[in-house]
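Student: the amino acid sequence is not available; the structure is as follows:
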């Protein structure tokens, strides 16, 4: 029997609306302090993102599953276009990477950002469809599912890795999170993850103490080693470590309560994008930074609760994919500004300036709004009124 709450107002996720509003205000205030010229564009993308949320919310799970491979195919085609396109005004090269399409009067569009959401949708469909068709699970069926996941995610990862290493890490984080809830037996997951972690640890060790081997067998260039040096010892790294040195100075100078709004004294290039957290740290100190991190914890908690209270496995997979994406973004971005992690160019969700990254996050939230809006509550089932 259906639940009593069927009005539009009851089906809207107002908690998520409030969290997005707080992120929007934080972003606008931070970007205005960094460079007010970028504020109108950020507001425009928030408006466009809100429209995207409304459109995505209209589609239920069945409709989203039907659209999945179309969107996935469009994303792959756009990535292939960047791989084979010559350098032009339409497909320029920036910071050594050809990762954007430039559309006049609109701005830059980065397909790898949108591919995160399309990959989440594709993996959710693959896992959902596999379990619908599999009556009895076994080691063999789990290995087949793992291969399906690997193939679905491997194509975009292979195309993105030549354009943007940071986005590649995000895609890997999404896959890692979704594999954990895919139903694959731990007899496969534990050896697989242990091998990956061990390999990663070995690469990091060689990046510090055995660079000649990495340069010889993995063709890693010297500028990539420079990133490791600028992370481990930014002062000794010279010019390559200046960004991190300035970041630490800005956040450290904010102390407990910060210097106050508009009192930015430490110069950091392009701080309105990947290093926007330094503005919050300098102007509002430890207190301001902690409040922002708490907001992210509330968002992730809300998404986890939505997943637990959902009646549909597909919705759960979507939630886990979005959680993995947001959590990795936050951990990596804040971590790189305080020297906890290497600098990778990953933006801070909902706060950093950037149309493609903001649209990606808003589209992901649209999927969550859709889950809440089309949720069917039955007698004695938990409500999604959270």
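Tutor: Okay, I see it. What you see is a predicted model, and the numbers here were worked out from it, not measured in a lab.
Student: only C-alpha atoms from now on, for both contacts and neighbour counts.
Tutor: Will do.
Student: next secondary structure after the strand or helix carrying residue 17?
Tutor: Element membership of residue 17, judged by DSSP states H and E, is helix 14-35. Using DSSP H and E, the helix or strand that directly follows helix 14-35 along the chain is helix 39-58.
Student: does anything pack onto that next one? Which helices or strands?
Tutor: For helix 39-58, the packing partners by 3 or more C-alpha pairs under 8 Å, 6 or more residues apart in numbering; DSSP states H and E come out as helix 14-35, helix 355-373.
Student: now that helix: buried residues?
Tutor: 39, 41-43, 45-46, 48-50, 52-54, 56-57 (16 or more other C-alpha atoms under 10 Å).
Student: got the contact list for that helix?
Tutor: For helix 39-58, the external contacting residues (C-alpha atoms under 8 Å, 6 or more residues apart in numbering) are 24, 28, 31-32, 353-355, 358-359, 362-363, 365-367, 369-371, 373.
Student: please compare the first structure with the one that follows:
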């Protein structure tokens, strides 16, 4: 298949990509163990649970690595449809416990196995959009504003079922991940700058309108009619002036600031934590890193993330396949957005959205899905 041209050379093991993944997985087990020591759960059990997730994730990554990309190419439409059906099945097999806690149907529960279909949908969406971009380039001899617009409408049409399901599940944070992935892939495909500029302007206006509505009573009523929850609106207000709501809606965020600030340059160590931060094992895991290991430790973790992102990009470029490049762009920006949003929320740059920090936050579905996505990258042959 011409779209998967490979040079006649011997592929090498991608140690450059393997190293940051290995370090992230070890760090995830380490952090979950120590965070659990400050919660009312067994630290050993939590570490074992994380090890199980790591083993399943690595197994998924290895399995995907040995599936030829030609087979994946043929299965892409079916994978996307399956992911949509899986998300739709939430209305029959949703996790009742999580629904009672959050009021949303985001977790599926089948025979005691619980996971978030949206995490797997991210991978399916990356593959689907990447394939559509390749088909567009193969069938379009001369790209014009008109052909690019036709492509955009086609992609938006295909995306409607996904975003409709996300809207019905009230998962605004994850919807932003899909938007980021789509935008990154459109830029990578070289879509006409006038289209990209118009989309950017529209999104900026919508964002400003949403923020304005948050701070008016009538605006709140409008947002609630659009399925926004009260806690989501509170997060925006808490982000604007957290210390004004330090004892109420901004308690989690302010505690996170105090914890990270108290870590200083080198931190207090894993056994020196003395600031309570709600949901520290998941949404606020970065505050534990800042308190325990200080500015230096937190900076090293961020550097490790950037090294991982670079290796994914580099793998795509060296693989000699446009399809692979698009997949790498999608995977990188999926991880970049989640990392930027989670850490940005922890340090006050962005409002809280509940998006997990890749690898490190508690949550088996997120970790396993991330490893499967990286399996797609590992499958790419990199040549000397």
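Tutor: The structure has been received and is ready for your questions. What you are looking at is a predicted structure, and each value in this text was computed from that prediction instead of being measured.
Student: hmm, back to that, what's next to the helix holding residue 17 of the first structure, contact-wise?
Tutor: So helix 14-35 of the first structure is contacted by 38-39, 42-43, 46, 261-262, 264, 271-272, 276, 279-280, 295, 299, 302, 350-353, 386 (C-alpha under 8 Å, 6+ apart).
Student: restricted to buried residues, select the residues you listed in ChimeraX.
Tutor: The ChimeraX selection below is limited to those of the contacts of helix 14-35 of the first structure classed as buried (16+ other C-alpha under 10 Å):
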select :39,42,43,46,264,271,272,276,279,280,299,302,350,351,352,353
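Student: ok, residue 143 of the second structure to residue 149 of the second structure distance?
Tutor: Between residue 143 of the second structure and residue 149 of the second structure the computed distance is 10 Å (C-alpha to C-alpha, to the nearest Å).
Student: doesn't residue 193 of the first structure fall inside a strand?
Tutor: No: assigned with DSSP: H, G, I helix; E, B strand; the rest coil, residue 193 of the first structure falls outside any strand and is helix.
Student: please say which position in the first structure residue 164 of the second structure maps to.
Tutor: In the first structure, the residue paired with residue 164 of the second structure is residue 158, using TM-score structural alignment.
Student: also residue 309 of the second structure?
Tutor: Checking TM-score structural alignment: residue 309 of the second structure goes with residue 300.
Student: what about the closest residue to that match other than its chain neighbours, helix or strand, and which?
Tutor: The shortest distance from residue 300 of the first structure to any non-neighbouring residue, by C-alpha to C-alpha, 6 or more residues apart in numbering, is to residue 323 (6.2 Å). Per DSSP H and E, residue 323 of the first structure falls inside helix 313-337.
Student: relative to residue 119 of the second structure, how far out is the spatially most central residue of the second structure?
Tutor: Nearest to the mean C-alpha position of the second structure, by C-alpha atoms, centre = their mean, lies residue 338 at 4.2 Å. With distances taken as C-alpha to C-alpha, residue 338 of the second structure is found 12 Å from residue 119 of the second structure.
Student: repeat for residue 294 of the second structure
Tutor: Applying C-alpha to C-alpha to residue 294 of the second structure and residue 119 of the second structure gives a distance of 31 Å.
Student: same question, residue 259 of the second structure
Tutor: 29 Å.
Student: next one: residue 85 of the second structure
Tutor: For residue 85 of the second structure, the distance to residue 119 of the second structure - C-alpha to C-alpha - is 14 Å.
Student: more crowded one of these two?
Tutor: A direct count of neighbours by other C-alpha atoms under 10 Å for residue 85 of the second structure and residue 119 places residue 119 higher, at 18 against 14.
Student: grab the nearest non-local neighbour of the equivalent of residue 326 of the first structure over in the second structure.
Tutor: Under the alignment (TM-score structural alignment), residue 326 of the first structure pairs with residue 335 in the second structure. Nearest residue to residue 335 of the second structure, sequence neighbours excluded (C-alpha to C-alpha, 6+ apart): residue 358, at 6.6 Å.
Student: still on that earlier bit, among the helices and strands packed on helix 39-58 of the first structure, which is nearest residue 72 of the first structure?
Tutor: Nearest of those to residue 72 of the first structure, taken as C-alpha to C-alpha: helix 355-373 at 13.8 Å.
Student: packing partners for the closest one?
Tutor: Contacts defined by 3+ C-alpha pairs under 8 Å, 6+ apart place helix 355-373 of the first structure against helix 8-11, helix 39-58, strand 107-109, helix 111-133, helix 313-337.
Student: again, 10 Å this time
Tutor: Packed against helix 355-373 of the first structure by the contact rule (3 or more C-alpha pairs under 10 Å, 6 or more residues apart in numbering; DSSP states H and E) you find helix 8-11, helix 14-35, helix 39-58, helix 61-84, strand 107-109, helix 111-133, helix 277-309, helix 313-337.
Student: compile those into CSV and extend it with columns for distance to residue 163 of the first structure.
Tutor: Listed next are those as CSV, based on distance: least, C-alpha to C-alpha, whole Å:
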stretch, distance to residue 163 of the first structure
helix 8-11, 40
helix 14-35, 26
helix 39-58, 23
helix 61-84, 8
strand 107-109, 14
helix 111-133, 8
helix 277-309, 25
helix 313-337, 18
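Student: just so I know, which of those lies nearest residue 222 of the first structure?
Tutor: That would be helix 313-337 among those, by C-alpha to C-alpha, at 20.3 Å.
Student: translate residue 144 of the first structure into the numbering of the second structure.
Tutor: By TM-score structural alignment, residue 144 of the first structure lines up with residue 150.
Student: mind listing what residue 181 of the first structure touches?
Tutor: Contacts for residue 181 of the first structure (C-alpha atoms under 10 Å, 6 or more residues apart in numbering) come out as 127, 313, 316, 317, 320, 321.
Student: the equivalent of the first one over in the second structure: neighbour count?
Tutor: Alignment note (TM-score structural alignment): residue 127 of the first structure maps to residue 133 of the second structure. Residue 133 of the second structure sits with 21 neighbouring residues when counted by other C-alpha under 10 Å.
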